[in-house]
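*Asks:* Okay, sequence plus prediction incoming.
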Amino acid sequence: MRVLVLSDNHGRIGEMQRAYEKVKPEMVLHLGDSQMGFQQLQAFFDCEVIGVKGNCDYDMDLPKTTEVSLGRHKVFMTHGHLYDVRFDLQTLADAAKEMGCDVALFGHTHVPENRTVGSVTICNPGSIAQPRQDGHQYTYMVIDVDNEGELHYKHMHL
């Protein structure tokens, strides 16, 4: 199974569409700040879409956090602003663990990231439209779930 992970497109559709066409996923996880209605967001993808609300998603009827099972792993999804992710990832790791998750996905910082905090793998796809890392490349993430249910993470550039 191939999963496309997006965050922080801030209403920009073209970049999101290009990533989708390039990856051809079976599922899309959006980590907030789409600044679109969820039905509008779903209409762009011909697969299952799971999303959370970001700090710039004012009128969206989405949860602030959710969990999804991928392979043998339980994944905690959030935008990240509620967990002070700009300063420390321990609070996010603790929240994920409290929910029984061993993976946490977040956005908000617009910077791609992949690290382990305690026993929790923490990933940020970066921003598909407003990158803030050195080089300022538009980024997203692909998670491939292998036949044994293990997850393989890869940051991609448009």
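*Replies:* Yes, it's here.

*Asks:* okay, CA-based contacts and neighbour counts for the rest of this
*Replies:* Fine.

*Asks:* what about Val49, distance to Phe76?
*Replies:* 15 Å (Cα to Cα, to the nearest Å).

*Asks:* same deal with Gly37?
*Replies:* 22 Å.

*Asks:* burial measure for the residue lying closest to Gly80 once chain neighbours are set aside, as a count.
*Replies:* The shortest distance from Gly80 to any non-neighbouring residue, by Cα to Cα, 6 or more residues apart in numbering, is to Phe106 (5.2 Å). As a burial measure, Phe106 scores 31 neighbours (other Cα atoms under 10 Å).

*Asks:* Please report how far Phe106 lies from Tyr83.
*Replies:* Relative to Tyr83, and taking Cα to Cα, Phe106 is found at 10 Å.

*Asks:* and here's the other structure:
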Amino acid sequence: MKLMFISDVHGSAYYMEESIKQFEKEKCDYLISLGDLLYHGPRNDLPKEYAPKKVAAMLNAFKDKIISVRGNCDSEVDQMMLEFPILSEYTHLFIDGHRFFLTHGHHYHKEALPPLSKNDVLVYGHYHVPLAQKTGDIFILNPSSVSLPKEGTNSFGIYENHIFTIKTFDGEVVASIDLRGEDGN
């Protein structure tokens, strides 16, 4: 199974379109959203081509391929625009013997861990900074923001065959980690 992870689109039609192109190019099975899909939030500048209605339409076209959690900028009004659920604070995926704990990152993150077991994987967004590391017995991943990165460039994550890779839209690998315990960097 191949998964694409995005976070913090913040209503950017430009970067949502770029994300969909990568999703199709990578031939992913599911698109995982770590929240903050439509609204830019009061602390953020408007992202490139801010068009939440257009982003909602693009996402709805893939509604059967999206697994999403709620970001701190997502609301019930956003849910009314989207044809797939986004209001869960977190969810779990069980893939290749790994338990992935998916959340936005404003409650659970590397400094405030949820209850995790050995070799579990915490995946979150919110901070707009890429991260792929093993800390103690767990893996901590953040694909960064597709539209408003704070460090480096706009990026997303790809998971396949135990490998989590953070990539730019130009195909540059920002970070990679083998979830079997072997660092891919």
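*Replies:* Arrived safely. None of these values were measured; they are calculated from a predicted model.

*Asks:* Can you calculate the TM-score here?
*Replies:* Comparing the chains after superposition, counting by TM-score structural alignment, normalised by the length of the first structure, produces a TM-score of 0.80; 144 aligned residues with a Cα RMSD of 2.5 Å.

*Asks:* who has more neighbours, Gly37 and Phe76 of the first structure?
*Replies:* Taking neighbours as other Cα under 10 Å, Gly37 of the first structure and Phe76 compare with Phe76 leading, 25 against 16.

*Asks:* Which residue in the second structure aligns with the more buried one?
*Replies:* Taking TM-score structural alignment, Phe76 of the first structure has Phe101 as its aligned residue in the second structure.

*Asks:* Aligned against the first structure, show me the partner of Lys167 of the second structure.
*Replies:* So Lys167 of the second structure corresponds to Met156, using TM-score structural alignment.

*Asks:* give the contact list for its match.
*Replies:* By Cα atoms under 8 Å, 6 or more residues apart in numbering, Met156 of the first structure lies in contact with 139-142.

*Asks:* now with 7 Å?
*Replies:* Taking Cα atoms under 7 Å, 6 or more residues apart in numbering, we find Met156 of the first structure in contact with 139-141.

*Asks:* got it, and Leu151 of the first structure?
*Replies:* The contact partners of Leu151 of the first structure, taken as Cα under 7 Å, 6+ apart, are 143-145.

*Asks:* Out of these, list just those in strands.
*Replies:* For the contacts of Leu151 of the first structure, the ones inside strands are 143-145, with DSSP state E as the criterion.

*Asks:* got the buried residues for the lengthiest helix in the second structure?
*Replies:* Selection of the longest helix in the second structure by residue count, based on DSSP state H, yields helix 13-26. Neighbour-count burial for helix 13-26 of the second structure flags 13-16, 19-20, 22-23 (criterion: 16 or more other Cα atoms under 10 Å).

*Asks:* could the residues you listed be laid out in JSON lines, adding distance to Asn60 of the second structure?
*Replies:* Converted to JSON lines, the buried residues of helix 13-26 of the second structure look like this (distance: Cα to Cα, whole Å):
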{"residue": "Ala13", "distance to Asn60 of the second structure": "13"}
{"residue": "Tyr14", "distance to Asn60 of the second structure": "16"}
{"residue": "Tyr15", "distance to Asn60 of the second structure": "16"}
{"residue": "Met16", "distance to Asn60 of the second structure": "12"}
{"residue": "Ser19", "distance to Asn60 of the second structure": "14"}
{"residue": "Ile20", "distance to Asn60 of the second structure": "12"}
{"residue": "Gln22", "distance to Asn60 of the second structure": "17"}
{"residue": "Phe23", "distance to Asn60 of the second structure": "14"}
